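Colleague: Here is my input; please provide its structure:
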Amino acid sequence: MSVTVVDVEAAARRIAGRVRRTPVLPVSANLSIKLEHHQHAGSFKPRGAFNRMLSAKEQGKLTGQGVVTASGGNAGTAIAYAARELGVPARVFVPETAPAPKLARLANLGADVVQVGREYAEAFAAAEEDGAATGALFVHAYDQPEIVAGQGTIGLELLEQLEAFDTVLVSVGGGGLIAGIATALGNQARVIGVEPELCPTLHQALAAGKPVDVEVGGCAADSLGARRLGALAYDAVMRYDVDSLLVPDDAIVGARLELWREYRLAVEHGTATAYAALTTNTYRPAPNEHVVLISCGANTDPATLS
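Modeller: So this is what the prediction gives:
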C-alpha cells in the first residue's frame, strides 16, 4: 500500500482548522526552520492523529468506543489531544517503565492510561487486542496511511510558505513524518532523513533492502526510538530516493543547545537530530542551496537548556 499526494491533499482539507499552520523561521538566506514544535501537543503528530480519526468518522468507524493506541511519547499525547478535541474517549497503553511525567500528561488530556509489560512491544500488542475486543479505533503511532498523509500536510504548507527550497532535513524514528513529507513534495525538493547513530531504523532498512528490527538507545530514543521503520515509510523513501545520514549523540546534544542559545528554540533531542547534520557537516549544502529544517517536537525539559 502506498500513500499519494492526493491522500495528503485530502488530509489537508480534512484537518483544516484542527491544527496550526506553523510558521517558517528564516535563519539565513539559505536556511529556514519550519516551527512544527509549536503545533498542538508540542509535536507534528496531531496532524496524523486528526486525519486518522476524522477519516474513520467519515466512514462510520469512529464510535463511542473511541480510540486506542500504544505510545507513552509524542504520538500518545497527540492522539489523546485529538480524541479530547473530537469528544471521544482515548485509551493509551504504555509499558510499566513509562516515566511518571508522561503518564500524568496523558491523564491530564483525559486519556485512560493502561500500563502493560516492560517493553513497548507488549503495550502495542495489548492495544491491538483491546481494539479488536472493544471496537475502539486503533491508531498507530506512525505506520498507517491516514497518519502518513496527515504528517505530509507539513510539506504542502512549505510549498505555500516558501517561494523555493532545495532540500528538507527530517529527523527519522518510525518514519511517518519523512514518508508524508516526501510524498507531498515529490520531485519538487530533495528529502534527507537524519537519524541518531543509536537509532538507525531508516539506515538499516536501506542497507537490508527492507525494514528490519534494530537496537535503539541514546539521548533521542524517547522520540526517535522506534525499533523498525514503518512499511509505508520504506515504500516512500524508495519511491522518492530519500537518503539517510547518521549523527552521534554528542552532536545531537550540542545541536539542541545551539538551537536554544542562538535562536531560542526549546526543542527535544529528536528535533536537534536533523540540525546536527548541519552542525557536524554530515550534510554539506552546496553554494546557494536552500535547506529547510523540520523542527518536529518541543516535549522536553527546559531546565536542561542553559
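Colleague: alpha carbons only for contacts and neighbour counts from here, please
Modeller: Will do.
Colleague: What helices and strands are in contact with the longest helix along the chain?
Modeller: Ranked by number of residues, the top helix in the chain under DSSP state H is helix 145-161. Packing contacts for helix 145-161, counted by 3 or more CA pairs under 8 Å, 6 or more residues apart in numbering; DSSP states H and E, involve helix 5-15, helix 46-58, helix 176-185.
Colleague: want to put them side by side, so please do this one too:
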Amino acid sequence: MAAPLPRETITAAHARIAGRIRRTPVLRPGPDTFGLPGRLSLKLEFLQHAGSFKTRGAFNTMLSETVPAAGVAAASGGNHGAAVAYAARRLGHAARIFVPAISSPAKIEAIRRQGAEVVIGGARYADAQEACDRHVAASGALRVHPFAAAGTIAGQGTVALEWDEDEPDLDTILVASGGGGLVAGMASFWAGRGKRVVAVEPEGSCALHAALAAGGPVDVPVESIAADSLGASNVGDLVFGICRETVDHVALVPDAAIVEARRALWRECRIAVEPGGAAALAALLCGAYRPASGERIGVLVCGANVDAEGLAALA
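Modeller: Down below sits the predicted model:
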C-alpha cells in the first residue's frame, strides 16, 4: 500500500510551479469570529488561479510529464477541469475536459473560457472518468487525474508547504476531501511533524471515510450539495494508502452545515465560495470537530467557482 509522499517531492513540486501559481494568503479572523473561541487560521486557496487548489496539481503534472501532440485530458466535476484548462492554455497544450451532467453551468463556462473543449461524459463523475479514459486510450493524450496520481498529490501538497511557512505552530488542520488528493498531499507534507490533519467530507459523499472504515477503497453513493467538487465515489489505492498513514480521521458534515458555513464566511468575512469550499469550516460550526481549549486550528477555504444564483443564496 502507498506510503506518504516524501516532503522533498512536495518541495520540488513547489519549486517547479512557483512562478505559475499564486501564493495564496492566510487570514486570521480574530477571536470569537464565527462564534468560535480560540485562534483560527484560514488559508484562502479559493483565490488561486482558476478558483481552486487544483491548479497546483495540474501545473505540476504537465511540467513533470511529456505532453504529446494530442494534448491533455481530464475528468472533472468542474474545478479540476478549469485548473487543467488554465494550465494547458498557459503551457500551450490542447485540453479536452470530460464533465458529468451534475456540473454547474458556472464551472462548465469557466472551463470553456480557458479555451478547452468540454464533453458531457455521463450523469456522474465516475461516468466522466470512464469517458476520459476511453479518449486517452484512443488518442494518446496525457491524462491529468484529479487525485489518484503522485504528480497531482505532490502539487496539491504545496498548499501545506506555504501554510507551514506562514503558520508554523498550527495544531490541527481541517481539509475538505472529495477524491482525497489534496488531503493526501497536505498530510504527506506534515507527516511525522506533530500536526493533526483531519479530512472533512459531506455525509452524502464520503469515499475516504468509507475506505478507512472498510480497510480499502470502496464505491459509495454520492448525493450532496457539494457533489460537483467533493463527489468522487472511490478514492483509489494511492490516496487510501497515504491517508491511512497520515490523516487523523474523517469528520462528516451534513449539507445543512455546509450551507450555514457558506453563509457564515460571507457574513463574517465577505468570502464567497461554493459549497465544497466551505465544508472544512462546517466541521467546526456544527461540532463534527470539537477543538480542545487553546488548540490552534487551520481551515482550508477553497472553491470559488460559484454562479450568480449561488451568490444570491448567501445573502
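Colleague: How alike are these chains, TM-score-wise?
Modeller: Here the TM-score for the pair of chains, by TM-score structural alignment, normalised by the length of the first structure, is 0.94; 302 aligned residues with a CA RMSD of 1.5 Å.
Colleague: circling back to that earlier point, for Thr153 of the first structure, find the nearest of the helices and strands packed on helix 145-161 of the first structure.
Modeller: Minimum separation from Thr153 of the first structure across those (CA to CA) falls at helix 5-15, 5.6 Å.
Colleague: Identify the residue range in the second structure corresponding to whichever helix or strand comes after the longest helix of the first structure.
Modeller: Going down the chain from helix 145-161 of the first structure, the next helix or strand is strand 167-171, by DSSP states H and E. Aligned by TM-score structural alignment, strand 167-171 of the first structure falls on residues 172-176 of the second structure.
Colleague: Name the residues that touch that stretch?
Modeller: 182-183, 195-201, 230, 276-277, 279-281, 295-300 (CA atoms under 8 Å, 6 or more residues apart in numbering).
Colleague: one more time with 6 Å
Modeller: 195-201, 279-280, 297-300 (CA atoms under 6 Å, 6 or more residues apart in numbering).
Colleague: so who does the most centrally placed residue in the first structure touch?
Modeller: Residue closest to the average C-alpha location in the first structure (CA atoms, centre = their mean): Leu177, at 4.7 Å. Each residue near Leu177 of the first structure by CA under 6 Å, 6+ apart is listed here: Gln151.
Colleague: let's see 10 Å
Modeller: 44-45, 48, 142-143, 147-155, 170-171, 183, 193, 233, 294, 296 (CA atoms under 10 Å, 6 or more residues apart in numbering).
Colleague: Reformat the helices and strands packed on helix 145-161 of the first structure into CSV and put distance to Val67 of the first structure next to each item.
Modeller: Output for these, formatted as CSV (distance: least, CA to CA, whole Å):
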stretch, distance to Val67 of the first structure
helix 5-15, 17
helix 46-58, 8
helix 176-185, 19
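Colleague: among these, which is the most enclosed?
Modeller: Ranked by mean neighbour count under mean count of other CA atoms under 10 Å, those are led by helix 176-185, which reaches a mean of 30.
Colleague: That one vs helix 46-58, what angle?
Modeller: With axes from the mean of the first three to the mean of the last three CA atoms, to 10 degrees defining the directions, helix 176-185 of the first structure sits at 80 degrees from helix 46-58.
Colleague: distance between the helix or strand that helix 176-185 of the first structure is followed by and the chain's centre?
Modeller: Counting by DSSP H and E, the element after helix 176-185 of the first structure in chain order, helix or strand, is strand 190-196. Its chain's C-alpha centre and that of strand 190-196 of the first structure lie 13 Å apart, by CA atoms, centre = their mean, to the nearest Å.
Colleague: likewise stretch 173-184 of the first structure?
Modeller: 8 Å.
Colleague: just stretch 242-253 of the first structure next, same as before
Modeller: On CA atoms, centre = their mean, the centre of stretch 242-253 of the first structure falls 16 Å from that of its chain.
Colleague: Check which residues of the longest helix of the first structure are buried.
Modeller: 145-158 (16 or more other CA atoms under 10 Å).
Colleague: again with stretch 246-266 of the second structure
Modeller: 246-247, 249-255, 257-266.
Colleague: Could you tell me which of those residues belong to helices?
Modeller: Short answer: these in helices (DSSP H) are 246, 255, 257-266.
Colleague: what do we get in the second structure for Ile147 of the first structure?
Modeller: Aligning on TM-score structural alignment places Ile147 of the first structure opposite Thr152 in the second structure.
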